[in-house]
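> Task: produce atomic coordinates for the following.
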Amino acid sequence: MTKCDSKVSLLFFGILAAYALLGLLILVPGLLAGASTLFLIAIVLLVVVIVLFALTIIFKALRRLFHH
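Here you go, the predicted structure:
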């Protein structure tokens, strides 16, 4: 895989991670409305993990994009 292909695939995954964050903004409030306490804790932990991974991918893609 060339250096250009690596950048393109990383940027693709960065865009996909951004869409995942937008999807969480849409889905999570609906799930929180009727959730029990244990389910609420599980949702919050899952959202935190997904957000951390998505932000890591996005920042890595941005760093690679603007790094000369």
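> switch to C-alpha atoms for all contacts and neighbour counts from now on
Will do.
> Now do the contacts for the residue most central in space within the chain.
Ranked by distance to the mean C-alpha position of the chain (CA atoms, centre = their mean), the top residue is A54 at 2.5 Å. Taking CA atoms under 8 Å, 6 or more residues apart in numbering, we find A54 in contact with 14, 17-18, 20-21.
> One more, so I can put them side by side:
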Amino acid sequence: MKHLVLLYLASILAGYALTLVPTSAVVTPAIADVLALIGGLAMVVFAIALLVLGTKALLNKN
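This next block holds a predicted model:
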């Protein structure tokens, strides 16, 4: 379970890194916008997954 939480946190961090990709000769502004969108979606999805995992852990405690 601990490894899954760390994986979700790493995925949120990777999504944040995708939102900060600078434009260059290879990465055009259009590609940077798409990467920012993908990064934002990744952060939201894995944050929700962490909330669900935490809620399950709290409800299973007796």
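> ok so, going back, from the contacts of A54 of structure 1, keep the buried residues only.
14, 17-18, 21 (16 or more other CA atoms under 10 Å).
> re earlier: of the contacts of A54 of structure 1, which stay in contact in structure 2?
Of these, the ones still in contact in structure 2 (both residues aligned by TM-score structural alignment, their matches' CA atoms under 8 Å) are 17-18, 20-21.
> Pipe those residues into JSON lines and attach distance to T37 of structure 1 and secondary structure per row.
Putting these into JSON lines (distance: CA to CA, whole Å; DSSP: H, G, I helix; E, B strand; the rest coil) gives the following:
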{"residue": "A17", "distance to T37 of structure 1": "28", "secondary structure": "helix"}
{"residue": "A18", "distance to T37 of structure 1": "28", "secondary structure": "helix"}
{"residue": "A20", "distance to T37 of structure 1": "24", "secondary structure": "helix"}
{"residue": "L21", "distance to T37 of structure 1": "23", "secondary structure": "helix"}
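> Name the residues of stretch 47-54 of structure 2 that are buried.
47, 50.
> What are the contacting residues of it?
The contact list for stretch 47-54 of structure 2 (CA under 8 Å, 6+ apart) reads 5, 8, 12.
> Does the first one lie in a helix or a strand, and which?
Under the criterion of DSSP states H and E, V5 of structure 2 resides in helix 2-19.
> Name the surrounding residues that touch that helix.
Contacts of helix 2-19 of structure 2 with the rest of the structure, by CA under 8 Å, 6+ apart, involve 32, 35-44, 46-47, 49-50.
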